[in-house]
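Trainee: Prediction below, plus the sequence it came from.
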Amino acid sequence: LVLAAWRLWLRETRGVPPVSGIEHPALRLLARLTHLVIYALIFIVPLSGAAAWFLQVPGAGLVHVLGKNVLLYVVLLHIAGALVQHFVLKSNVLRQMLAFR
């Protein structure tokens, strides 16, 4: 949870790589939704796990497990999207993601 907060702080203070503008609007929308889901789940999963473990909140364990699974698949979608951008669409999105700033 601390790492999730730190990641969100880094995103707010350092910003994100600029969008090239050559992507189809549907791809840009998919990227935004993917990021939104990832950021939501990196907070929801540990909080629901803590609620299930420490507070014995009914249903929190289910939210934790389902959230973990969704997070896994969305991260895989994010990785696949970056690889498609790099190898198929020949954009510089992957290089921008991996650039040290």
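Mentor: Received the coordinates, thanks. Values in this document were obtained by computation on a predicted structure and should not be read as measured data.

Trainee: Please make it C-alpha for all contacts and neighbour counts, starting now.
Mentor: Fine.

Trainee: Tell me who's in contact with L62.
Mentor: The contact partners of L62, taken as C-alpha atoms under 8 Å, 6 or more residues apart in numbering, number zero.

Trainee: And here is the other one:
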Amino acid sequence: MAAPQQGNRRPPPAPTQRDDHGRDRPARSDDALSDSVRRVQRSTRGQVLSAERIPYEGRNLNRIKVVDDSGRVRVYMDDPQQPPPRRGQPPTRGDND
């Protein structure tokens, strides 16, 4: 009896989300950790010490530790399920949308 082949299976397609204009866009997927690291590194101009996914309130958050210019270790938390902030506009408070 032959064993079933595992190599022919495709991973399920990435779920899609709607952007502000109603267009489909792919959800932030497994490369979200590297995206978070890149984003924090560019915004702080510091050296990344570590990056890991941690469970928090039923979802995974990315925790990135960075050494800043003064030698202090800063910890940044990034939620890959949240859409990235829009450029050119200040962030809004959650209660006045």
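Mentor: Arrived safely. Bear in mind that the values here come from a model prediction, so they are computed numbers and not experimental data.

Trainee: And the TM-score between them?
Mentor: The TM-score (TM-score structural alignment, normalised by the length of the second structure) is 0.24; 35 aligned residues with a C-alpha RMSD of 4.0 Å.

Trainee: Name the nearest residue to the residue nearest the centre of the first structure, sequence neighbours excluded.
Mentor: Nearest to the geometric centre of the first structure sits I38, at 2.9 Å (C-alpha atoms, centre = their mean). Setting aside the residues directly before and after it, I38 of the first structure is nearest to L71 in space (C-alpha to C-alpha, 6 or more residues apart in numbering), at 6.3 Å.

Trainee: helix or strand for the closest residue to V63 of the first structure other than its chain neighbours, which one?
Mentor: Spatially, and ignoring its direct neighbours in sequence, V63 of the first structure is nearest to S48 (6.4 Å; C-alpha to C-alpha, 6+ apart). In this structure, S48 of the first structure sits in helix 25-54 according to DSSP states H and E.

Trainee: Check V40 of the second structure too.
Mentor: Using DSSP H and E, V40 of the second structure sits within helix 32-44.

Trainee: Could you figure out how far the helix or strand the residue nearest to I38 of the first structure falls within is turned away from helix 25-54?
Mentor: Using DSSP H and E, L71 of the first structure sits within helix 60-87. Inter-element angle recorded for helix 60-87 of the first structure and helix 25-54: 150 degrees (by axes from the mean of the first three to the mean of the last three C-alpha atoms, to 10 degrees).

Trainee: Centre of the chain to helix 60-87 of the first structure, how far?
Mentor: Helix 60-87 of the first structure sits 7 Å away from the centroid of its parent chain (C-alpha atoms, centre = their mean, to the nearest Å).

Trainee: Likewise for stretch 2-10 of the first structure?
Mentor: With C-alpha atoms, centre = their mean as the basis, stretch 2-10 of the first structure stands 12 Å off its chain's centre.

Trainee: and A5 of the first structure, how far is that from A31 of the first structure?
Mentor: 21 Å (C-alpha to C-alpha, to the nearest Å).

Trainee: Could you double-check that the residue nearest to I38 of the first structure sits in contact with L41?
Mentor: Yes. Taking contacts as C-alpha atoms under 8 Å, L71 of the first structure lies within contact range of L41: 6.3 Å.

Trainee: what's in contact with stretch 43-59 of the first structure?
Mentor: Contacts of stretch 43-59 of the first structure (C-alpha under 8 Å, 6+ apart): 1, 4, 60-61, 63-65, 67-68.
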